[in-house]
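K.L.:
All I have is the shape, not the residue letters:
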């Protein structure tokens, strides 16, 4: 638990590994959802940029981190946190954000992963692929796991996030198996006084 009983669970993981399913599972248990990337969207719209363009997202993200620090997304996203409540924050893609959440809220961090081919298939099941070839998907996946270039310290670094996680869950089986693993994690952390709201959308993977 963090400040005055505040509970924060942060979700990180590889591309299309099932982070959304974890988010919905926790929302179903009464957690409030904070979208970690909202500050990027808000800043981009303020600049009147087309935020459907992925490069604009990256440019805004890098600029924000250069000006305000590597943990700026977590600083801004958590302004809506109320003491004593429970939150799930997703998706986390930079180790500085995890360090900030752990330091301020004693956040628990769940890393979700699954096999490459499974994740590639999911991009099209969720209509996220946009015609992306397997080679293109692998390149994007590699870039997120191990960034390079002059701005690499400002870019997503999923491998570093994994190193800071409290648990790594392999999501290669069924949704039911994922839910069981999440339930075990909550029970192990003695997070048992939760309310089932019945809102879980099992189509989100």
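P.N.:
Everything's here; your move. Computed from a prediction, not measured in an experiment: that's the story for all the values here.

K.L.:
can we go C-alpha only for contacts and neighbour counts from here?
P.N.:
Noted.

K.L.:
Surely residue 34 touches residue 92?
P.N.:
No: counting by Cα atoms under 8 Å, residue 92 is not a contact partner of residue 34; they are 10.8 Å apart.

K.L.:
Compare these two (neighbour count), which wins?
P.N.:
Comparing residue 34 with residue 92 by other Cα atoms under 10 Å, the one with more neighbours is residue 92, at 26 against 18.

K.L.:
Contact partners for the more buried one?
P.N.:
Contacts for residue 92 (Cα atoms under 8 Å, 6 or more residues apart in numbering) come out as 10, 11, 12, 13, 36, 98, 161.

K.L.:
Please convert the buried members of those into PyMOL selection syntax.
P.N.:
Applying 16 or more other Cα atoms under 10 Å to the contacts of residue 92, the buried members can be selected in PyMOL as follows:
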select buried, resi 10+11+12+13+36+98+161
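
K.L.:
one more structure, for comparison:
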């Protein structure tokens, strides 16, 4: 009888021990799952941060296809989405480095209130800096055309004649849309004249 009772006690103890082991195993599995999820989250965060740094580096170098680079990183990096505020910050990086295309883009953001409060005066300041960049031969034809078009099409800037001048300069660099608009001006359909603004030499950029 005692032997039967003893065997029963052993069986109960073994069952209890097995249950505890199973409980510990479940807890360990949950802990490992959480560690794995955290590792994935950390890797994802690292990828996002690396992508942002690469875009910022491209801005510092003045890469003009920055919008294409942004879209590429968004498509390749899970969880990465550049907001208007992010883009404004990136354009500001390039603009402050003296890259004309970024100066024009920054002005557009100020005019549209994208990622920043609307500010026409700030837009004018950055467009003027882009003009100086052009004069030192560091502004290619596409941002020059955008600069001109911005002056022509946004009455708040009150610089239509200046825009006409830069449209003409872009045409001289064989920009097709600039040449079309220059044609409208020369044929009289657009009354704004492509005269050099005060302080801008007729000869254009300095070599």
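P.N.:
That came through fine. Note that the structure is a prediction, hence the values are computed from the model and not measured.

K.L.:
TM between them?
P.N.:
With the length set by TM-score structural alignment, normalised by the length of the first structure, the two chains reach a TM-score of 0.23; 87 aligned residues with a Cα RMSD of 6.1 Å.

K.L.:
Let's see which of the contacts of residue 92 of the first structure end up in helices.
P.N.:
98, 161 (DSSP state H).

K.L.:
Just give me the closest of the contacts of residue 92 of the first structure to residue 72 of the first structure.
P.N.:
Using Cα to Cα, residue 36 is the member of the contacts of residue 92 of the first structure that sits closest to residue 72 of the first structure, with 10.4 Å.

K.L.:
re earlier: and the contacts of residue 92 of the first structure, which two are the farthest apart?
P.N.:
For these, and using Cα to Cα, no pair is farther apart than 36 and 161, which are 14.4 Å apart.

K.L.:
how close does the most centrally placed residue in the second structure get to residue 3 of the second structure?
P.N.:
For the second structure, residue 87 is the residue whose C-alpha lies nearest the centre (Cα atoms, centre = their mean; 3.3 Å). Residue 87 of the second structure sits 81 Å away from residue 3 of the second structure when distances are taken as Cα to Cα, to the nearest Å.

K.L.:
Same question for residue 33 of the second structure.
P.N.:
In terms of Cα to Cα, residue 33 of the second structure sits 45 Å off from residue 3 of the second structure.

K.L.:
more crowded one of the two?
P.N.:
More neighbours surround residue 33 than the other of residue 33 of the second structure and residue 3, with 12 against 8 (other Cα under 10 Å).

K.L.:
Which strand or helix spans that one?
P.N.:
Residue 33 of the second structure belongs to helix 2-61 when elements are defined using DSSP states H and E.

K.L.:
Which elements pack onto that helix?
P.N.:
Counting contacts by 3 or more Cα pairs under 8 Å, 6 or more residues apart in numbering; DSSP states H and E, helix 2-61 of the second structure is packed against helix 66-76, helix 84-96.

K.L.:
now the shortest one against helix 84-96, angle please.
P.N.:
Computed by axes from the mean of the first three to the mean of the last three Cα atoms, to 10 degrees, the angle separating helix 66-76 of the second structure from helix 84-96 equals 140 degrees.

K.L.:
where along the first structure do the strands fall?
P.N.:
Applying DSSP state E to the first structure gives strands spanning 7-13, 32-35, 86-92, 108-113, 167-170.

K.L.:
Could you export these as a markdown table, including distance to residue 139 of the first structure?
P.N.:
A markdown table is the format used below for the strands of the first structure (distance: least, Cα to Cα, whole Å):
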| stretch | distance to residue 139 of the first structure |
| --- | --- |
| strand 7-13 | 16 |
| strand 32-35 | 25 |
| strand 86-92 | 20 |
| strand 108-113 | 17 |
| strand 167-170 | 21 |
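
K.L.:
Surely residue 55 of the second structure touches residue 66?
P.N.:
Yes: the criterion here is Cα under 8 Å, and residue 55 of the second structure meets it with residue 66 at 7.5 Å.

K.L.:
With residue 57 of the second structure as the reference, measure out to residue 161 of the second structure.
P.N.:
Taken as Cα to Cα, the span from residue 161 of the second structure to residue 57 of the second structure is 36 Å.

K.L.:
now residue 146 of the second structure
P.N.:
Residue 146 of the second structure is 23 Å from residue 57 of the second structure, by Cα to Cα.

K.L.:
Among those two, which residue is more densely surrounded?
P.N.:
For residue 146 of the second structure versus residue 57, neighbours defined as other Cα under 10 Å are more numerous around residue 146 (20 against 15).

K.L.:
I'd say the more buried one and residue 103 touch.
P.N.:
No: counting by Cα under 8 Å, residue 103 is not a contact partner of residue 146 of the second structure; they are 10.9 Å apart.

K.L.:
Tell me the first helix or strand C-terminal of the strand or helix carrying residue 152 of the second structure.
P.N.:
According to DSSP H and E, residue 152 of the second structure maps onto helix 141-153. Downstream of helix 141-153 of the second structure, the first helix or strand assigned by DSSP H and E is helix 160-172.
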